[in-house]
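Q: Next come a sequence and a model predicted from it.
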Amino acid sequence: MMRVWFRRGVVAGALSVAAAVLTMAAGDLWVRAEARGHVHTVAAAPAAPVALVLGAKVYPDGRPSPFLAARLEIARQLLRAGKVRAILVSGDHMDWGYNEPGAMFQWLVDRGVPSQRIVLDHAGFDTYDSCARARKVFGVSAAIVVTQSYHIDRAVALCRRLGVDASGVGDDTVRIYREPWRNSVLRERGAVVKALADVLSGRDPVFLGPREPGIEAALNTG
């Protein structure tokens, strides 16, 4: 009897692993197909009204991590090149002791970006929420999404599926941080599965909130 249960357990485990692998493969195929033809360099990126910069780790002293600083530098370059006219920084501000959008805003202002051109989204708790809120709360219909290259296909795919005509620019400069980069690439496999589940569920962001006029004001800044 024990052998029968053992064999059943082995079969069930093997089926679960196979299902997980197939789901990851399906998610990977989906994001690649959605993003194909929409990922560019800064120089080749098509113009859009807004750069959407996705949040990442901020240190306790308020400094953006190298991964986040690299994203912000791309957004700064896009604005300077006239590719975008406003920057939407979207990140985690779940509690007052941790403020990704605030740190992103300060980094850009310290490097010469006019504060009137920057809009803060304090409830971009993940990529799906950032894209959904860009469309539903800030009224963004077209954007250049900025993140790391391992993340850019998923970011573009989600934004496009959520109603934003998105292209993307991905950063590769932080590959020099080999272990964090490798860990992020591995985590991305699971994140793709979550993205697929989010799209299929059609869930609202964690915090939807009322419509905010910040983007219109930033775009109309002289």
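A: The structure has been received and is ready for your questions.

Q: CA only for contacts and neighbour counts going forward, please
A: OK.

Q: And the top helix by length along the chain, what's buried?
A: As assigned by DSSP state H, the longest helix anywhere in the chain is helix 2-35. With burial defined by 16 or more other Cα atoms under 10 Å, the residues of helix 2-35 counted as buried are 23-24, 27-28, 30-31, 34-35.

Q: Can you name every helix or strand that the helix or strand just after it contacts?
A: Next helix or strand after helix 2-35 toward the C-terminus (DSSP states H and E): strand 39-40. Judged by 3 or more Cα pairs under 8 Å, 6 or more residues apart in numbering; DSSP states H and E, strand 39-40 is in contact with helix 149-161, strand 165-171.

Q: next up, a second structure to put side by side with the first:
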Amino acid sequence: MVVAVGGGYRYLHLHPARQTSVAAQPVVPAVKAVPTASAAVPLVAVTPDQAFPAAVAGYTRVGDTAVASCTGADSVGPTLAGMITQGHGCLGLDFALYQDSSNNEYSLAVFTMKNPVDAATIVGVLGVRATDYEVAVQLPPPGSALRDLPDSSGHIQEYQSYGHLVVVGIAQWSDGHSSDYQKLVNQLTPLLDAVSKQAETHDWR
């Protein structure tokens, strides 16, 4: 659904709703309740190494990190934090920053939810809020070739859910311009799909 770090990462303040994003997509269908994993299955979060390939065709990972809290104010907005708290909870949150050959910036986040229904619900609700940025955009680590883009730079974001996982991608042009959003969507989607596919292989069932 399209709508709008450790080791050297910093978090930007969450972007206000006034910023531009691409058009929203339909809400995912309702999902019947699914029980959490049984006691025989360990409840563990996907790790950054498991979630984020070092390289995807056309993209290079600049850095990654894991944070202990899925609801920290530096990481997520109040709506998403509330949904996580009111649901079954979240086991962990991973971030990665990627760049392409033109130094466009792609922030990826993977949430490991305790219940897959919560994952589907989050994507269903937030996936249609085109300008509600609920996941922080990452600043490049020191020494990278990437710019610290200002809050006013254009963004697009996309949500996907796979099993217990919520995967979020946010893309920005290297110069921060606010146009050509569909092209930026077309560039983000293959990377988001690759991260989702890899992370899904490590999702507990």
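A: Perfect, I can see it now. Predicted model, so just to flag it, every value in this text is computed and none were measured.

Q: care to give me the TM-score?
A: Put the two chains on top of each other and the TM-score (TM-score structural alignment, normalised by the length of the second structure) is 0.28; 96 aligned residues with a Cα RMSD of 5.4 Å.

Q: about what we covered before: with distance to Ser149 of the first structure as extra columns, can I get the buried residues of helix 2-35 of the first structure in JSON lines?
A: Below are those laid out as JSON lines (distance: Cα to Cα, whole Å):
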{"residue": "Thr23", "distance to Ser149 of the first structure": "22"}
{"residue": "Met24", "distance to Ser149 of the first structure": "18"}
{"residue": "Gly27", "distance to Ser149 of the first structure": "17"}
{"residue": "Asp28", "distance to Ser149 of the first structure": "14"}
{"residue": "Trp30", "distance to Ser149 of the first structure": "16"}
{"residue": "Val31", "distance to Ser149 of the first structure": "13"}
{"residue": "Glu34", "distance to Ser149 of the first structure": "15"}
{"residue": "Ala35", "distance to Ser149 of the first structure": "12"}
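
Q: Ala12 of the first structure: which of those is nearest?
A: Closest approach between those and Ala12 of the first structure, by Cα to Cα: Thr23, at 16.3 Å.

Q: Was I right to think the closest one contacts Val193?
A: Yes: assessed by Cα atoms under 8 Å, Thr23 of the first structure is found in contact with Val193 at 6.7 Å.

Q: tell me the contacts of the closest residue to Thr112 of the second structure other than its chain neighbours?
A: Of all residues not flanking Thr112 of the second structure in the chain, Leu165 sits nearest, at 4.8 Å (Cα to Cα, 6 or more residues apart in numbering). Each residue near Leu165 of the second structure by Cα atoms under 8 Å, 6 or more residues apart in numbering is listed here: 110-113, 116, 119, 200, 203.

Q: Kindly report the same for Leu191 of the second structure.
A: Residues near Leu191 of the second structure by Cα under 8 Å, 6+ apart: 56, 59.

Q: what separates it from Ser107 of the second structure, distance-wise?
A: According to Cα to Cα, to the nearest Å, Leu191 of the second structure stands 10 Å off from Ser107 of the second structure.

Q: Also Asp64 of the second structure?
A: 10 Å.

Q: And for Arg10 of the second structure?
A: Distance of Arg10 of the second structure to Ser107 of the second structure, computed by Cα to Cα: 12 Å.

Q: How about Glu200 of the second structure?
A: For Glu200 of the second structure, the distance to Ser107 of the second structure - Cα to Cα - is 18 Å.

Q: which of these two has more neighbours?
A: Ser107 (26 against 19; other Cα atoms under 10 Å).

Q: Kindly confirm my reading that the more buried one is in a helix.
A: No: under the criterion used here (DSSP: H, G, I helix; E, B strand; the rest coil), Ser107 of the second structure is strand, not part of a helix.

Q: the helices in the first structure, which residues?
A: 2-35, 66-80, 100-110, 127-136, 149-161, 178-201, 214-219.
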